[in-house]
Structures are given as C-alpha cells and as structure tokens.
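Participant: take a look and give me a structure for this.
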Amino acid sequence: MPANRTYSSENGLRSLPPHFHGFALMHIAMRRDAARLRAAAPRWNGAGTPWWHHLRETIEWHHTSEDDVLWPALRHRDRDFDAQARELHDDHEELDAAMHAVTTAITHHGEGLVKAAAAFEDILRDHLRDEETIVFPVFDRLGERAYLAEERKVVASAPMHVMTRLQPWMFDGATRQDLHHVRATIPPPVRLLGATVLQRRYTRTLKGILT
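Facilitator: Coordinates of the predicted model:
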C-alpha cells in the first residue's frame, strides 16, 4: 500500500482490498442504522425498540470481538499495532456510554432521544473513522489469507442471537457488486438461510424503525 494512501469505508467499498469487505460492510451498516435512529428519534413511538436492542447487541459484540479476539491477533502479527489498540478500546467505552444513553431515552418513552441519537451517531462516525485509519492498513499488510483466518475467529465468537441477524443486517442496502467477495467467504447453506428465513425475520424487525 502506498505510504500516503488512506483506506475508508465512508464512501463505499471500491477503494478497499476485497479481503476486508466483510469488516467494512459492518461499519457501513452501523453508520446506516445510526442515521436511521437519528431520523426516527423525533417521531419515536416505541415500535423501533426491538430493532434498537438488536443493533446495540450487534455493535457490542462487534467491538468486544475486536478487543478480545482481533486486536490480540493483530498485536501478535504486527508489532506497531499495540499502542493503537489501547486507543481503540477507550473509544469503545465512549461508544458504550452513548448507546446506554439511547437505551435510557427509549426506556423513558423517547424523552431525550433526539439528543442521544445525535450524540450516538457523531461518536460512532468519529470512532469508525479513527478505527479504519488505524486497522485497515494493518489488514492490508496481513494479506488475504492471514486476515481471513482471523476474521473467521471473530465471526465464530458471535453469540447465536447475533449470528442469526448478521448476514441480513450486513447485506441491507449493499449492491451485488459490493457483496461479491463477501458471499464467497460464506458457506452456501449459510448464505441460503441468511437470504430466506433470516432475511424475513430481519425485515419484520426493521419495519419498527422505518414506520
């Protein structure tokens, strides 16, 4: 990778090496849903509460799997990553606090949700931007085979309630071209389940935030 090149998923996947498209799709999905929450906050009627709980659980798993699985592996493989990983852990704590504030507002029938949703989106976007600046060059240096070996460990760490939502959530709004390389890493039976039963379940939950 050229020394002055910065990878980012903020404008999609085109600038990114294919082997970490799956990781990038999760970041794209988080930004998408933070924007959905912010749009829904002024008219909140409670219908989106299950959707929010699912999103929070997924984000919590995502950054816990980074702290517990992916970052230790990157430390082992890339000695420059160690100090940077500590910075990212601190960001995760700030993000947890922002999600807690959203949950509290939802528990109080939406009181304070406009402010909490806006803060959550801003903190999330800043965190993802910082994280990608740090870790995407590391993913690139690892190369496809080594990186995907670590990614499989991350996915395997997902609890079942997250695993069953992961594919339709990641794929929501993505183009066929975006999904080309990611689909190739998913066993065909799992792809089929994600595109049928799990997709229908995801779509039902999504209605709560889009109404």
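
Participant: C-alpha from now on. contacts and neighbour counts both.
Facilitator: Fine.

Participant: burial check on residue 197, number of neighbours?
Facilitator: By other C-alpha atoms under 10 Å, 12 other residues sit near residue 197.

Participant: for the one 4 residues further on, same thing?
Facilitator: Neighbour count for residue 201, taken as other C-alpha under 10 Å: 14.

Participant: and it, how far is that from residue 104?
Facilitator: To residue 104, residue 201 is 26 Å away according to C-alpha to C-alpha, to the nearest Å.

Participant: how close does residue 167 sit to residue 155?
Facilitator: Residue 167 is 11 Å from residue 155, by C-alpha to C-alpha.

Participant: next, the residue most central in space within the chain: secondary structure please.
Facilitator: Using C-alpha atoms, centre = their mean, the residue of the chain that lies closest to the mean C-alpha position is residue 26, 3.3 Å off. What DSSP: H, G, I helix; E, B strand; the rest coil gives for residue 26 is helix.

Participant: same deal with residue 47?
Facilitator: Under the three-state scheme (three-state DSSP), residue 47 adopts coil.

Participant: can you pull the contacts of the nearest residue to it once chain neighbours are set aside?
Facilitator: Nearest non-adjacent residue to residue 47, counting by C-alpha to C-alpha, 6 or more residues apart in numbering: residue 208, 4.7 Å away. Listed by C-alpha atoms under 8 Å, 6 or more residues apart in numbering, the contact set of residue 208 reads 47, 48, 49, 50, 51.

Participant: now the other sequence, so there's something to compare against:
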Amino acid sequence: MIDNLPARRTIAGEVDFTMMYAAHDAFARHLDRIAETLDRDGRVSPGAAERWTLFAKQLHIHHTAEDEALWPALRAAIASPDELAVLDAMEAEHAQLDPHIERIDARIEAGSAVDAATGVRELAEGLARHMRHEENAALPLVDAYLGRAGWARFGHHIRSTQGISGAAVYLPWVLDGASADVATRLLAVLPPPARLLYRTTWRRRYRAQFG
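Facilitator: Below you'll find the predicted structure:
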C-alpha cells in the first residue's frame, strides 16, 4: 500500500469511468505481483520478464492514447489557467515515469532481480500517485467538458488503434486478479461480441501463457 495516497474521488457525472479505474487498479496489481515474483525467485525468471514486458506495453498503450486522444481534446475545450495546469501536470507526470521504465528494462535485461524489484516498487509509488491525481483532478474535467460523447470518442480511438488483437490481450490482462464485482461491471460495458470472445477464447489463451 502506498503511504498517504488520497482516496479515489467519486465523480457524480454522466461519464462511466469503469474501464479507466479497472486499468489503474490493474497497473498497481501487476506491479505488486512482479515485485513479489522477483523477491520470491531471487532471479529474473522468464515468466517475470514476460510479465514485465506485458505490463510496460499496456502502460505505454494507455499513456499514448491519453496523450494523443484525451488530453488534446480536453485542452481544446477548456480555458481556465488552473484547469490547463492540471493537463500540464498530466503530461509532465507521464514524462517523469518514462525513465523508471527504462531503468527497469535495463535491470530485467541484466538479470538483476533485487535491483529490478526495487525499481518496480519505486515505479509503483510514482504511478499510483499519478493515477490518483488523474482520477481526482483530470477525470472530473473530462466529465464536465467532454462528457459521454467525448469519452466515447476516446474509447473509439483506443479500439481503432489496437484492434481485435490488442483487445484479446488487454481484457484478460486487466481482469487478471480483479474482483468478481469489478469483472462484472467492466464486462457489462463491453459490446456482447467482446464479452463472448473474452469468455470463450481470450481468457483461456492468456491463462495458458501467463498462468
């Protein structure tokens, strides 16, 4: 648990941020699991390296989508200096996380489990603070200025850039370790074909590879 992390703010608006919250929780959950695996094994096993690679890819996809299709649209819709400062902070925090990823990549490649685990925990703290800042300061602006239609356009951007192959990995990854309640709520917002593919194919394929 991250010390002094603010509580997640409830946004009583029109946008359903279920998918965003589920992704944020998955990032935290998978980082904890990677660090624990490195500690337990005392080495960088192929499984730990593979899980780290998948985590880093999902984080890159997530932040790239925000930088390309969410923050620019929001920036164009607002004018308040204080609100623009929130978007400046989001972009700066993304940039600050990149060196952490690069250092962990190098430690994983070098086979340094202790150093990699330390780096993962440092990243976990920085990422947790960024995600909570985003949830509590930026998402209310998304709700207020972009609304349900703008959020839907952001979702369409992700789906169009990642395609069916991206969804086939993302959905089982984001639900790996999630509570039954979160899984139910997240699957409820998906199109029926995606739910069917997840239950019949994607989840089984993911578990065969990652356990």
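
Participant: returning to what we had before: higher neighbour count, residue 167 and residue 155 of the first structure?
Facilitator: residue 167 (22 against 16).

Participant: separation between the counterpart of that one in the second structure and residue 187 of the second structure?
Facilitator: In the second structure, the residue matched to residue 167 of the first structure (TM-score structural alignment) is residue 171. Residue 171 of the second structure sits 9 Å away from residue 187 of the second structure, going by C-alpha to C-alpha.

Participant: derive a PyMOL selection command for the buried subset of the contacts of residue 208 of the first structure.
Facilitator: For the buried members of the contacts of residue 208 of the first structure, the matching PyMOL selection, counting by 16 or more other C-alpha atoms under 10 Å, is:
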select buried, resi 48+49+51
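
Participant: need the max-distance pair from the contacts of residue 208 of the first structure.
Facilitator: Pairwise distances across these (C-alpha to C-alpha) peak at 8.3 Å, for the pair 47 and 51.

Participant: what touches both of the two?
Facilitator: 208, 209.

Participant: do you know how far residue 36 of the second structure is from residue 127 of the second structure?
Facilitator: 17 Å.

Participant: out of these two, which sits in the busier spot?
Facilitator: Taking other C-alpha under 10 Å, residue 36 of the second structure and residue 127 do not tie; residue 127 has more neighbours (21 against 16).

Participant: what's the counterpart of the more buried one in the first structure?
Facilitator: With TM-score structural alignment as the criterion, the equivalent of residue 127 of the second structure in the first structure is residue 124.

Participant: next, the contact list for that match, please.
Facilitator: 30, 31, 34, 95.

Participant: on that earlier part again, list the residues that contact the residue lying closest to the match of residue 167 of the first structure once chain neighbours are set aside.
Facilitator: Nearest non-adjacent residue to residue 171 of the second structure, counting by C-alpha to C-alpha, 6+ apart: residue 198, 7.1 Å away. Listed by C-alpha under 8 Å, 6+ apart, the contact partners of residue 198 of the second structure are 168, 171, 172.

Participant: helix, strand or coil: sort out the first one for me.
Facilitator: Read that as residue 168 of the second structure. Secondary structure for residue 168 of the second structure, judged by three-state DSSP, is helix.

Participant: brilliant, that's me finished.
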